[in-house]
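Trainee: got a structure for you, letters missing:
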């Protein structure tokens, strides 16, 4: 069966699939930022985490509309998500935020590849914003955010595992045996 291409030469099924993955990642990010914000309390990072949470909620809603525009049904958020490590304070809250943004950047990179026109532009903007926040929360940037082929194994920020600085991102892993949310890197409870 021949693939039907959209008017811009893009495969509409690939775009729908990538948009659904981006929405799943945004659902996980909204949840994760809620946890991070609660752990940060009223500390210095709380306002920044709250602002990022609001941005992910807006992107989530826009992606749901886009999926409907593409003729699909937006996937619902899970009731909860398994986090890659315990989040109890400002440090671990920022480490989770960095992990969330790294995962979100990856799905937006996929959406940039799968879409065209305005959808591609919006995905590229979302990728850039996720990369900037990931760099902010990690304390350093990566050369090609969202592109796994260029990532250093074991750490999305490019640090070697176990660098001894106490940063939680070097050890961040989803629990073994937990199903993962597409593109988000976190399991569903």
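Mentor: Thanks, I have it. The structure presented is a predicted model; accordingly, all values stated were derived computationally and were not measured.

Trainee: Could you use CA atoms for every contact and neighbour count after this?
Mentor: Noted.

Trainee: who's in contact with the residue minimising distance to the centre of the chain?
Mentor: By C-alpha atoms, centre = their mean, the mean C-alpha position of the chain lies nearest to residue 104, the distance being 1.7 Å. With contact set as C-alpha atoms under 8 Å, 6 or more residues apart in numbering, residue 104 has these partners: 22, 25, 26, 29, 127, 130, 146, 183, 184.

Trainee: In helices, which of those residues appear?
Mentor: Judged by DSSP state H, these include 22, 25, 26, 29, 127, 130 as members of helices.

Trainee: who's in contact with the second one?
Mentor: Shown in contact with residue 25 (C-alpha under 8 Å, 6+ apart): 103, 104, 107, 181, 182, 183, 184.

Trainee: let's bring in a second one:
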């Protein structure tokens, strides 16, 4: 049972790391297209995801595994030609990140669970700021709608 729980936590941590890699990439696109009024918000989100990515790298190592590497590039879930699309992309990234952290909250224990809960909360707050709306249980209700190709909820899909 304990070993199974460990594997589940590791898989969820790797998924959270993959989502953070995708979010960092996605926010590079958001930052390049968002209007001046939201540029600071995009930069702060980018920095937050870089910090969470680094924390997830440490968490995966602490769980005894090699952290998954970022893809060279990611396919975005939709075209992002302008500032409005950039805002929609930012909200989508946050919803996808929230979904994987919800999984990590369920799978992890101790300090990692607390960190996952904090990351889920932060992503949910950013999603509300970008989209202007919220859901009762961020990361859960919209899970089915926000899964990418192959059921991956992590964000933009790696390009082959």
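Mentor: Alright, I've got the coordinates. These figures come from a predicted structure and were not determined experimentally.

Trainee: Next, the TM-score between them, please.
Mentor: Laid over one another, the chains give 0.91 as their TM-score (TM-score structural alignment, normalised by the length of structure 2), with 159 aligned residues with a C-alpha RMSD of 2.1 Å.

Trainee: can you tell me the mean distance of the helix or strand where the residue nearest to the centre of structure 1 lies from structure 2 after alignment?
Mentor: For residue 104 of structure 1, the enclosing helix or strand under DSSP states H and E is helix 90-114. After superposition onto structure 2, the average distance of helix 90-114 of structure 1 to its aligned residues comes to 0.4 Å, using mean C-alpha distance after the TM-score superposition for structure 1.

Trainee: corresponding residues in structure 2 for that helix?
Mentor: Alignment of helix 90-114 of structure 1 against structure 2: residues 83-107, by TM-score structural alignment.

Trainee: hang on, residue 135 of structure 2 in a strand?
Mentor: No - using DSSP: H, G, I helix; E, B strand; the rest coil, the secondary structure at residue 135 of structure 2 is coil, not a strand.

Trainee: so what corresponds to it in structure 1?
Mentor: Residue 135 of structure 2 maps onto residue 142 of structure 1 when the alignment is built from TM-score structural alignment.

Trainee: Run a quick neighbour tally on that match.
Mentor: Residue 142 of structure 1 has 20 neighbouring residues, counting by other C-alpha atoms under 10 Å.

Trainee: my read: it touches residue 135, true?
Mentor: Yes - between residue 142 of structure 1 and residue 135 there is a contact at 7.4 Å, judged by C-alpha atoms under 8 Å.

Trainee: returning to what we had before: got a markdown table for the contacts of residue 25 of structure 1, with distance to residue 47 of structure 1 too?
Mentor: Conversion of those to a markdown table gives the following (distance: C-alpha to C-alpha, whole Å):
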| residue | distance to residue 47 of structure 1 |
| --- | --- |
| 103 | 22 |
| 104 | 20 |
| 107 | 25 |
| 181 | 27 |
| 182 | 28 |
| 183 | 26 |
| 184 | 23 |
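
Trainee: Tell me which of these persist in structure 2.
Mentor: Using both residues aligned by TM-score structural alignment, their matches' C-alpha atoms under 8 Å, structure 2 keeps these contacts from those: 103, 104, 107, 183, 184.

Trainee: you'd agree the fourth one is up against residue 21?
Mentor: Yes - here residue 183 of structure 1 reaches residue 21: they are 6.0 Å apart, a contact under C-alpha under 8 Å.

Trainee: who touches both of those two?
Mentor: Taking C-alpha under 8 Å, 6+ apart as the contact rule, residue 183 of structure 1 and residue 21 both touch residue 107.
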